[in-house]
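K.L.:
sequence first, predicted model second:
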Amino acid sequence: MKIALLIISISLIACSTKDKPAVGVSVSIPPLAYLVERIADTTVAVNILVPETTSPETFEPTPRQLKEISQSRIYISIGLIDFERELNKSITKLSDSLQVVDLSDGVGVMAGSCSHADHAGHIHGIDPHTWLSPRLMRGFSQKIAAELCKIFPKNKELYNNNLKTLIGEIDSLDSYIISKKLKSFAIGHPSLTYFARDYGIEQFAIEVEGKEPSATQMREIIDRLKKNNIKVIVYNRRLAPAAAETIARETGTATFDFDPLARDWLINMYRVVDVL
């Protein structure tokens, strides 16, 4: 509701000004900026709503950010994070010429790890981290390129050539992951659900319903990791790392600091693959 009210106020302001929309693209999270920049190169300016250092689960756009979206030609989102869903419901009020691209359309979404109704950040029961699946990002790249070609047709040849290069690099990443024969792993916040599904491995979540585990739950997790011979714990040091670090000490397991929102998506994925 708060976002909807902000959009109404911003749209009224926009209607009362003579500013022309800037040629550009707005995206919800940094990894989507990576795709746009790889495809469009320097032909468009990219505006990112959620900074790398901010959790999308608690994020709310500011009036200034909404105005920046209104001055864009396209707004692209994963479509499964709470603020995205609320924004997508009323974002077209910002500008008649704004093209909204929801990348969740046609995606076979997976259940999230939480089972309680008030979990913040995403649709109840749905895991939103689709961008951490190389195979899904391949499709997202194609969809983004198609939309860019519609809006900026004079750059179609450039976009298609860049898309071909990007798809080749994503396919190389996919082949590399398959060749690594990855093993199951532990993770603080279960953000690699789609990744684990795609490559037939299991992620053992340390969070319990979106929260740090209790002492009893911690012991159960430690026993489970030992039983399954887990060698690495992936976690984000910015997000309540105490449990992951304690479990790592108890089990002698290596840790890896992983930011799901890193802007250089391809390098970020290679980094996490190399430690699994």
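P.N.:
Structure's in. What do you need?
K.L.:
contacts, neighbours, all on C-alpha from now
P.N.:
OK.
K.L.:
which element is Phe195 on?
P.N.:
Applying DSSP states H and E as the criterion places Phe195 in helix 193-198.
K.L.:
for that helix, which positions count as buried?
P.N.:
For helix 193-198, the neighbour count (16 or more other CA atoms under 10 Å) marks Thr193, Tyr194, Phe195, Ala196 as buried.
K.L.:
hey, where'd the strands end up in the stretch 151-276 of the chain?
P.N.:
185-187, 203-205, 232-235, 254-257 (DSSP state E, counting those that start in this stretch).
K.L.:
and here's the other structure:
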Amino acid sequence: MRYIFKIASALILLGTLCCASELRLFVMVPPQLESVRKIAKDSASIELLLPPGANPENFSPTAKQIAALSGADAIFLIGLGFETMLRPRLENRLQPGTLRDCRIGMKLRQMENHEHEDKTHADPHVWLSPDNMMIHAKHVAEMLSALRPENAALYQERYQAYCLELQNLKEMIDLLLKDKFQGKTILTQHPAFGYFLDPYGISQIAIESGGKEPGARHLSRLLTQAKEENIAVIFVQPQFSDKPARALKQRMQAEIISLDPLPEVYCQDLYEMAQNLLRGLTLNDAANQPQR
């Protein structure tokens, strides 16, 4: 009986040590979750800062969230505006190297719709490029390997497996969009899709103006441009008000299609987004056909 008790005690202690050694990781937005989950697996708990359905453009972390971040082993940054406020509040509370800017190594593009401002703005929606997410995954694998060097080979293996998934995703999306819509334009509520559209020669125009709901003059310009280009579809995003889009829909006789720029099940959701884009672009092309 005493022997069994010792074994049970040892197992309980081992379990406690395993739980204590679990890494605590934070990501900023849902698209980061899949790569971190697939590389870390059960060696970490993974927490998302942006609440479900929230708009990252106007999100501000709460004091409770900042306190939680102070206990992180790693925080994977992605270049959003609210991170600028987070950095100085966290750097004195965290071990050096805890904050990881996952944009390092990515080729950034400039954001549309800032033509009336003096500054240029890097487009923050880097996650909508599978190539960028391969770089993101590399940052994750390197960070985890530094924290748990004994598992480095395993993290590297998982990283390579996930990159293969992303490469397969790229090839599947290419089959839908490559060389089919070059020079075409989509009309979207929020200009989030540049990283996704650029490889296919597709441009975007946004209903919002400078991050705000459009005024009458901007709406008038949009109507003129949409008519000139025979745009028949308006893409809306669930994190933003679709009221301006619905007002335009009535005047354009357009169809509304939802595109979520924050895919959580990344590979599955991004492919679904490509299918919805294909549908919208095909409808736009149909609107360009002469009436018989």
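P.N.:
Great, that's in hand. Computed from a predicted model, the values in this text were never measured in an experiment.
K.L.:
would you format the buried residues of helix 193-198 of structure 1 as TSV with distance to Val273 of structure 1 included?
P.N.:
Listed next are the buried residues of helix 193-198 of structure 1 as TSV, based on distance: CA to CA, whole Å:
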residue	distance to Val273 of structure 1
Thr193	14
Tyr194	14
Phe195	10
Ala196	11
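K.L.:
please identify the deepest-packed of the strands of the stretch 151-276 of structure 1.
P.N.:
Highest mean neighbour count among the strands of the stretch 151-276 of structure 1 (mean count of other CA atoms under 10 Å): strand 232-235, with a mean of 25.
K.L.:
and it, what does it pack against?
P.N.:
Applying 3 or more CA pairs under 8 Å, 6 or more residues apart in numbering; DSSP states H and E, one finds that strand 232-235 of structure 1 contacts strand 185-187, helix 242-251, strand 254-257.
K.L.:
what residues sit buried inside stretch 214-233 of structure 2?
P.N.:
Pro214, Leu219, Leu222, Leu223, Ala226, Glu229, Asn230, Ile231, Ala232, Val233.
K.L.:
longest helix in structure 2, by number of residues?
P.N.:
Longest helix in structure 2, counting residues (DSSP state H): helix 152-177.
K.L.:
list the buried residues of that helix.
P.N.:
Buried residues in helix 152-177 of structure 2, counted by 16+ other CA under 10 Å: 152, 155-156, 158-160, 162-163, 166, 169-170, 173, 177.
K.L.:
re the thing from before, show me the one of the helices and strands packed on strand 232-235 of structure 1 that comes nearest Lys89 of structure 1.
P.N.:
strand 185-187 (32.5 Å; CA to CA).
K.L.:
how big's the offset between that closest one and structure 2?
P.N.:
Once fitted to structure 2, strand 185-187 of structure 1 is off its aligned match by 1.3 Å on average (mean CA distance after the TM-score superposition for structure 1).
K.L.:
any idea how far the closest residue to Val50 of structure 1 other than its chain neighbours lies from Lys231 of structure 1?
P.N.:
Take Val50 of structure 1 and drop its neighbours on the chain: the residue closest to it by CA to CA, 6 or more residues apart in numbering is Ile29, 5.3 Å away. Separation of Ile29 of structure 1 from Lys231 of structure 1 (CA to CA, to the nearest Å): 30 Å.
K.L.:
just Lys67 of structure 1 next, same as before
P.N.:
47 Å.
K.L.:
check Ser26 of structure 1 too.
P.N.:
39 Å.
K.L.:
and what of Asp264 of structure 1?
P.N.:
Distance from Asp264 of structure 1 to Lys231 of structure 1, by CA to CA: 26 Å.
K.L.:
one more: Ile222 of structure 1?
P.N.:
Taking CA to CA, one finds Ile222 of structure 1 at 12 Å from Lys231 of structure 1.
K.L.:
same check on Leu35 of structure 1?
P.N.:
Leu35 of structure 1 is 32 Å from Lys231 of structure 1, by CA to CA.
K.L.:
got it, and Ser191 of structure 1?
P.N.:
In terms of CA to CA, Ser191 of structure 1 sits 18 Å off from Lys231 of structure 1.
K.L.:
what's the answer for Ala242 of structure 1, then?
P.N.:
Taking CA to CA, one finds Ala242 of structure 1 at 18 Å from Lys231 of structure 1.
K.L.:
same question, Ile74 of structure 1
P.N.:
In terms of CA to CA, Ile74 of structure 1 sits 43 Å off from Lys231 of structure 1.
K.L.:
what strand or helix carries Ser113 of structure 1?
P.N.:
Going by DSSP H and E, Ser113 of structure 1 is not in any helix or strand.
K.L.:
which parts of the stretch 1-150 of structure 2 are helices?
P.N.:
2-20, 33-40, 63-69, 81-90, 130-147 (DSSP state H, counting those that start in this stretch).
K.L.:
mind giving me the packing neighbours of the shortest one?
P.N.:
For helix 63-69 of structure 2, the elements it packs on are helix 81-90, judged by 3+ CA pairs under 8 Å, 6+ apart.
K.L.:
now the helix it packs on, how far from the centre of its chain.
P.N.:
On the basis of CA atoms, centre = their mean, to the nearest Å, helix 81-90 of structure 2 is displaced by 18 Å from the centre of the chain it belongs to.
K.L.:
how big's the offset between it and structure 1?
P.N.:
Using mean CA distance after the TM-score superposition for structure 1, the mean distance for helix 81-90 of structure 2 is 2.2 Å.
K.L.:
what's the local residue count around Ile66 of structure 2?
P.N.:
14 (other CA atoms under 10 Å).
K.L.:
what of Lys243 of structure 2?
P.N.:
Count around Lys243 of structure 2 with other CA under 10 Å applied: 12.
K.L.:
against Leu144 of structure 2, how distant is it?
P.N.:
Taking CA to CA, one finds Lys243 of structure 2 at 43 Å from Leu144 of structure 2.
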